[in-house]
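> what follows is a predicted structure for the sequence shown.
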Amino acid sequence: MSSKQDKGLVYIVEDSIASGALYASQLEQVGYECKHFADGYSALVGIKEQMPLVIVQDVCLPDISGLEVLQFVNKQDNPANVVMITSNSSIDVAVEAMRLGGFDFLEKPFTSQRLISAVEGALTPKKQVKIVPEVKNNNKNEDFVGESLAMQTVFRLLDSAARSKACVFITGESGTGKEVCAQTLHDSSPRSQGPFIAINCAAIPTELFESEFFGHVKGAFSGALSDRKGAVEVANGGTLFLDELCEMELNLQAKLLRFLQTGIFSKVGSSEVLHSNVRLVCATNRNPVVEVAEGRFREDLYYRLNVIPVKLPPLRERGNDILLLAEYILKQKSESNAKNFNAFADDVKQLFCNYDWPGNIRELQNVIENTVVINDGEIVELDMLPSSFGLGSAKPASSTSSVSHIIANTLGSPMVAHDIEPLWQVEKRAIESAIRVCEDNIPLAAAYLGVSASTIYRKIKGWS
């Protein structure tokens, strides 16, 4: 029988003695040697003395932030991969941890198998992990480029998500590029050599969905003239992307949940049990929390899929990305239609920046392609645009300008001596206002404020 030392040393940093002992027991049963630390400072001493192969640590520790432990690990000569443990209330901190170099994260409650899989996935030495510094540079589709802070947040999150096997749930308005986001994630992951299979759940009739998903055997139903592989089988070893997931019927959601839990399935009309290893990426333009609350989407399936949430910003909130995308699309459409367009007139640029873009990138593509196909020239002039475009749709203030306005009002208002308030209160109000404008997205608010998200989390903790 193998000894416990065969698979190597794992540190568990968890302030709960019972939970730490449980995690250690689960890992020791499959051959790992474990050491348990109940606080951050003890873990730092242990890490300094001996670097383990993997560190499994809670985000919330009693003495120092789990993010500080992570940053300490990453400063060492041969840093271990770190798997973060989080709860629903600290999910934003976990996402920030992945941006800071965390390998993966586990959301409580999790099974022993999920813990073991996360540790096994983190065994790859850091220097050998495939890291894409900027996802946008690895993607050739015009739908997924950008330099705005909102998109840089998305790129950093995808970079971290690409290195794990966890399910990714992409949300965003129609036309924001959810499928391109999923394709980019696949291309940046270790599964890039495997297939990328996309299914639009809204486009498949309910009675055919199970067959489309799991496949069928000849004679399983009227019209089944031969055996057919389903998307789950075809995507084996790669990524399965389910778009418009909230359109799926509840009975089909139950079958999807079973597949996620076991990795096994049967074709329609067959009792043979098959296995498929796929990474699931889902997307919807609805609010999944609302769908769960109103009973249209299974809560257990939602938590199973929403391990790494990625929210794509609408085009109107991406600032100068509008022109960056427009110029890229213009180049592509001009080349594919053998035209000579290479720039936009200034008034066209101004219109593009002030337009609301309810159809997002898909609408931008449509407007530019329509213009290129119908017209000739080198500069896109205002009168070349479709006559129905841009009527009465003014763009609302962007998050950047809103945050700047808040900070200006907070810090720059005229005052007299008795109006002066303590600096921490001014700072608190500015931070809370920025978080509100950014719809509770703390990392995004931090980016606009010019500080790290961990700084904001630390200040929020200090106020309580």
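Structure received. Residues are numbered from 1 along each chain as shown.
> alpha carbons only for contacts and neighbour counts from here, please
Fine.
> which stretches in the stretch 301-450 of the chain count as strands?
Using DSSP state E, counting those that start in this stretch, the strands found in the stretch 301-450 of the chain span residues 308-311, 343-344, 379-380.
> tell me which of those strands sits most buried.
Comparing those by mean neighbour count (mean count of other Cα atoms under 10 Å), strand 308-311 ranks first with a mean of 21.
> okay, and L208 sits in which element?
L208 belongs to helix 206-214 when assigned by DSSP states H and E.
> and stretch 161-170, how far out from the chain middle?
Distance, stretch centre to chain centre, for stretch 161-170: 7 Å (Cα atoms, centre = their mean, to the nearest Å).
> end to end, how far does that stretch reach?
By Cα to Cα, to the nearest Å, the extent of stretch 161-170 from end to end equals 12 Å.
> take this one as well and set it beside the first:
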Amino acid sequence: MSTEATQTTVLVVDDDHANQESVARIFQREGLATLCASNGAEAIELLRRPEVAVMVTDLMMPGIDGQELLKTARAMRPDVEVVLMTAYATVETAVAAMKDGAYDFITKPLKRHSLVKAVQKALEKQALVAENRDLRAQIEALGGQGSRLMVGQAPAFRALLEMLKQAAPATATVLLQGESGTGKELAARFVHEQSPRARKPFVAINCGALPESILEAELFGVEKGAFTGAVMRREGRFERANGGTLFLDEIGEMPLSAQVKLLRALQEGEIERLGGTQTIKVDVRVIAATNKDLQKEVAEGRFREDLYYRLNVVSVRIPPLASRREDIPLLADYFLRRFAQKNGKNVRAFSAEALAALENYAWPGNVRELENAVERAVVLCKGDIIEKSNLPEDVVRGPQGAAGHVIISIGTPMEEVERRMIHETLRHTRGDKTMAARLLGIAARTIYRKLERDAEISEGDRALLPKEK
């Protein structure tokens, strides 16, 4: 028995015709289309049909049994989830089925609730996989250069992406510097995903979010009895990241006592758990991130100089959103699609006024602030177009994005202040570097050199650079 439909279809495979019909009816009553097969050969033919999403098959059948059919299905249609039915369930057969890629294992006599729940969960997993695949495709289309995690086209962003790609294959530590909200963890994940360690763990910890004692326990692990409440041995982030990458966010907030232990871990490739005496070897690549000027922190005694040099092997600066304004429409559109899908809303685009407001705002909170603003707009949007009124009040009012003004947060490194001033002045002069230099009271060659340092200078402009004597 079968029902023909283009909707999501469950393929039922059982050599017992009565059981086959009974199972098919259960799914039909749940609003699902079904196809039925009496043996493995028939099932293999039906698996070629694109509407088949889940296969529910008996394990014990003559000819091609359920185990062999499962392996064939995983090879032919890895997107199809498989649920096995059997009256001869053992722990060994269940484990073997799961290893071969079965989604679930149902024992006979069959219960309607168990069958329906297993197939619903399989369909939910399938939908989640499809959603993630679609999002990755969107990011690739927006980010270019095969990027699966980063979105942007601006020269500053492309220079960043190229540097991250160059750093990825190495084992050297990487120090990511930039304002809050610029996407430092995203950059760290990108390096990990592009590295030989991509299939190993990526473990992150925020060094500024935990008290000193808890931070050390989280990083290096704890032996039973190390302190009150330590009732069992616990691995730290270094051990969990073994073979992979450890991301230390807000490294500038790490207490000096923890810095000493971190330095040893980086130098020797070994750690000791709190309360322990055993030395544990670890193979971990460390990527650290900060929004502080670590050289200033070193000068003022708040950060160890030897640790700074150990971390600063490959230094990468993440540009603020204000210096990659061309990317605002791309990022906004990406966030719109993501949050529309997440909230089940048919929101398609921004009005011209809304997009202009986004482009003119200064975004002191960088990409994170833009993401939050678009999510709010999607939630509040009543139609399919986001209007200016759906945006946060600060963005609508736009005082921070007014022409001729640059907002600099207290504590921003001087190098970053200079970069922001040059970018905003060039934006004001529509790229005229001579006029920008005159407005800033600096030599034109200074602008050229700073742009060259940031990899944001064209070959034509590079020829204008004065030769070093």
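Thanks, I have the structure now. If you're wondering where the values come from, they're calculated on a predicted model, not measured in any experiment.
> let me see the TM-score of these two.
Scored against TM-score structural alignment, normalised by the length of the first structure, the superposed chains reach a TM-score of 0.62; 306 aligned residues with a Cα RMSD of 2.6 Å.
> start and end residues in the second structure for the helix holding L208 of the first structure, please.
The counterpart of helix 206-214 of the first structure in the second structure, using TM-score structural alignment, spans residues 212-220.
> average offset of that stretch relative to the first structure?
Its aligned residues in the first structure lie a mean 0.9 Å from stretch 212-220 of the second structure after superposition (mean Cα distance after the TM-score superposition for the first structure).
> any buried residues in that stretch, and which?
Buried positions in stretch 212-220 of the second structure, judged by neighbour count with 16 or more other Cα atoms under 10 Å: 212, 215-220.
> closest one of the residues you listed to N206 of the second structure?
Ranked by distance to N206 of the second structure (Cα to Cα), those are led by L215 at 8.8 Å.
> what's the closest non-adjacent residue to the closest one?
Distances taken as Cα to Cα, 6 or more residues apart in numbering put C207 closest to L215 of the second structure, at 6.8 Å, once the chain neighbours are dropped.
> quick one: map Y309 of the second structure onto the first structure.
So Y309 of the second structure corresponds to Y303, using TM-score structural alignment.
> ok, that match to F297 of the first structure distance?
11 Å.
> and for V273 of the first structure, the neighbour number?
Residues lying near V273 of the first structure (other Cα atoms under 10 Å) number 9.
> cool, and E294 of the first structure?
Counted by other Cα under 10 Å, the residues lying close to E294 of the first structure total 10.
> tabulate the strands of the stretch 301-450 of the first structure in TSV, adding columns for distance to G359 of the first structure.
As requested, the strands of the stretch 301-450 of the first structure are exported to TSV (distance: least, Cα to Cα, whole Å):
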stretch	distance to G359 of the first structure
strand 308-311	16
strand 343-344	20
strand 379-380	21
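> what does the particular helix or strand that has L70 of the second structure in it correspond to over in the first structure?
L70 of the second structure is part of helix 66-76 when elements are defined by DSSP H and E. The aligned range for helix 66-76 of the second structure in the first structure is empty, by TM-score structural alignment.
> got the contact list for F213 of the first structure?
By Cα atoms under 8 Å, 6 or more residues apart in numbering, F213 of the first structure lies in contact with 230-232.
> do that again at 10 Å, thanks
Contact analysis of F213 of the first structure by Cα atoms under 10 Å, 6 or more residues apart in numbering lists 199, 201, 204, 229-234, 252, 256, 265, 267-268.
> ok, now E416 of the second structure?
Per Cα under 10 Å, 6+ apart, neighbours of E416 of the second structure: 178-179, 293, 317, 319-320, 408, 422.
> out of these, what pair is the most spread apart?
Largest separation among the contacts of E416 of the second structure by Cα to Cα: D293 and I422, giving 19.6 Å.
> please say which of these two ends up with more neighbours.
A count of neighbours by other Cα under 10 Å puts I422 above the other of D293 of the second structure and I422, at 22 against 17.
> my read is that the more buried one contacts R449, right?
No. I422 of the second structure is beyond contact range of R449, at 11.5 Å (criterion: Cα atoms under 10 Å).
> that'll do, ta.
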